[in-house]
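Asks: got a sequence here, can you model it:
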Amino acid sequence: MDNHKFAFIICSNNSIMLNECIFYIHQLIIPKNYDIEILTVKNASSITSAYNEAMVSCNAKYKIYMHQDVFILNRNFLNDALSIFLSDPKIGLLGMVGYTKISPDGIMWHIPRCGNLYLSSSAPAVPYPPLDTYSYSLEQDGYSSVALIDGFLMMTAYDLRWDEETLTGWDFYDAFQSINFLENGYRIAVPTQLYPWCLHDSDHFNNLIHYDEFRQCFKQKYHSLLGKNINEIVESMS
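Replies: Take a look at the predicted model:
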């Protein structure tokens, strides 16, 4: 494992969108003595299988799993994220938008959230809630500890396998993987972002067609955690 390397892992089915995503990655400031690489997976059968394939083929300690329609605007993204990981080795997962509680119905955006992001003007009202409903962390340490993060960008410091047996499509991988990290004793962080670090240029949600199927899987597997906040979840796992 190369502790001084970042890997950007992107599933893609649109070369124009992918190229723009990569353009923003190339504008980032790379921390001194660190390297980056970009891995793209095309024509994947599921997002979990694609992420597992890329994960095992890559020796970078820090992996950024992201959608092809996410553009990183914070040029100091890598330094800022690295400082959070280095502040506590128990932090294993980092996202831009998170939730301190698991919704009783399993739907992330039905509960208050923290973090920040920009959306394109063409983005639909659903599933994303209005930005003025976000709660912004002003904690001194620069991040909030959460139970779940949104999957448009998920950065890891440790490799945990994605559940491709259960999740054979493109939904709920973020919720399952968040709980996976908590079950393995890691913390999940969402940085304080006075200005959003990323823009999510998503204008359709065709893959939500199987969303409810995997929501039911999530509710069945983690029924004991539904409605609990992060402190209650950690206590139940200890």
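
Asks: rest of the way, CA atoms for contacts and neighbours
Replies: Fine.

Asks: and the closest residue to residue 70 other than its chain neighbours, how close does it get to residue 136?
Replies: Spatially, and ignoring its direct neighbours in sequence, residue 70 is nearest to residue 200 (4.6 Å; Cα to Cα, 6 or more residues apart in numbering). Using Cα to Cα, to the nearest Å, residue 200 is found at 18 Å from residue 136.

Asks: likewise residue 205?
Replies: For residue 205 relative to residue 136 (Cα to Cα), the value is 26 Å.

Asks: quickly note the distance from residue 76 to residue 204.
Replies: Taken as Cα to Cα, the span from residue 76 to residue 204 is 29 Å.

Asks: out of these two, which sits in the busier spot?
Replies: residue 76 (16 against 11; other Cα atoms under 10 Å).

Asks: contacts only, for that one.
Replies: Residues near residue 76 by Cα atoms under 8 Å, 6 or more residues apart in numbering: 28-30.

Asks: mind redoing it with 10 Å?
Replies: 27-31, 82, 197 (Cα atoms under 10 Å, 6 or more residues apart in numbering).

Asks: dump the residues you listed to TSV, plus distance to residue 150 and neighbour count.
Replies: Listed next are the contacts of residue 76 as TSV, based on distance: Cα to Cα, whole Å; neighbours: other Cα atoms under 10 Å:
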residue	distance to residue 150	neighbour count
27	24	13
28	22	16
29	24	13
30	24	18
31	25	17
82	19	15
197	14	20
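
Asks: please generate a structure for the following sequence too, so the two can be compared:
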Amino acid sequence: MNEDAKKIAFISCVNDEEMYAECVRYLRHLDMPQGFSAEVVPVRGAPSMAAGYEAARRASSALYKVYMHQDILLTEKSILRRMVEVFHANPAVGLIGLAGCRHIPADGVWWESKECYGSLWHVRHPEAMELMQKRPVPHVGIEVDALDGIFLATQTDVPWREDLFDGWHFYDLSASMEYRRRGLRLMIPYFEKPPCIHETGCKRLDDAWEKTRQIFVAEYGREL
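Replies: Now for the predicted structure:
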């Protein structure tokens, strides 16, 4: 399939149509880089995040792909222009995100790293929004070892490890490691304000999360 260098695909695994519709409404209001087109790619009925993303990756002709949660509202209108600018200026950057860490702890829990970066708004309860504020990102952006999966933008295709991660956890840390294995860099761009709202609700870590964490450490632990 020939890649379209002027197309951006927005890829999401969807199981909540109302939430996803709101996500798409925000996408429609983003400033598009001149000459670019957008493609919205919902993946319904995916058996896992990695499997859904991999199917969409193979099906899309867009050079730039944005893998994002269905519950993310992108409020920074310039985010796509900034994304393309970073990719154009840094051909070795394979993955761009909004939050992440400089060094992944040995247990694979990225947010427990001593150097976490990025900021965004969390909505855990109706009408209750709180700021998740990590270290401020420098104006030139920051290179990191791992990115959170709420928003992952690519300019280079790397397969998602659906063979290892058959659920909804650690697909993002796996992607971070797979890009790094190929010598590609991970970046968080600078934004003056938090660039998105994450409508998380109340979510707890469960047995599936712990099982997947152990799979991640078994596969990548020696590289951390």
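
Asks: rewinding a little: alignment lookup: the residue nearest to residue 70 of the first structure to the second structure.
Replies: Residue 200 of the first structure maps onto residue 198 in the second structure when the alignment is built from TM-score structural alignment.

Asks: test my guess that its match contacts residue 74.
Replies: Yes. If you go by Cα atoms under 10 Å, residue 198 of the second structure and residue 74 touch, sitting 8.8 Å apart.

Asks: tell me, what's touching those two both at once?
Replies: Counting by Cα under 10 Å, 6+ apart, the contacts common to residue 198 of the second structure and residue 74 are 23, 120.

Asks: neighbour count winner among the two?
Replies: Counted by other Cα under 10 Å, residue 198 of the second structure and residue 74 do not tie: residue 74 has more neighbours, with 24 against 21.

Asks: so what's that one closest to, chain neighbours aside?
Replies: residue 196 (4.4 Å).

Asks: that neighbour: how many residues sit nearby?
Replies: Residues within reach of residue 196 of the second structure, counting by other Cα under 10 Å, total 21.

Asks: the second structure: helices as residue ranges?
Replies: 17-27, 49-59, 79-89, 171-181, 207-220 (DSSP state H).

Asks: list the buried ones in stretch 34-52 of the second structure?
Replies: Within stretch 34-52 of the second structure, the residues that count as buried by 16 or more other Cα atoms under 10 Å are 38, 41-43, 48-52.

Asks: let me fix that: stretch 193-213 of the first structure
Replies: 193, 196-202.

Asks: from these, pick the one nearest residue 171 of the first structure.
Replies: residue 202 (14.9 Å; Cα to Cα).

Asks: could you tell me the end-to-end distance of stretch 117-131 of the second structure?
Replies: Per Cα to Cα, stretch 117-131 of the second structure runs 13 Å from first to last residue.

Asks: pull out the buried positions in that stretch.
Replies: Within stretch 117-131 of the second structure, the residues scored as buried using 16+ other Cα under 10 Å are 117-123.

Asks: dump these to TSV, plus distance to residue 67 of the second structure.
Replies: Output for these, formatted as TSV (distance: Cα to Cα, whole Å):
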residue	distance to residue 67 of the second structure
117	19
118	17
119	18
120	17
121	19
122	19
123	20
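
Asks: centre-most residue in the first structure?
Replies: Taking Cα atoms, centre = their mean, the centroid of the first structure lies closest to residue 154, which sits 2.5 Å from it.

Asks: wait, that residue touches residue 51, no?
Replies: No. Using Cα under 10 Å, residue 154 of the first structure makes no contact with residue 51, being 11.1 Å away.

Asks: pull up the overlap in contacts between these two.
Replies: Listed as contacting both residue 154 of the first structure and residue 51 by Cα under 10 Å, 6+ apart are 9, 65-66.

Asks: pick the one among those residues closest to residue 225 of the first structure.
Replies: The nearest member of these to residue 225 of the first structure, counting by Cα to Cα, is residue 65 at 25.0 Å.

Asks: quick one: map that closest one onto the second structure.
Replies: By TM-score structural alignment, residue 65 of the first structure lines up with residue 67.

Asks: that'll do, ta.
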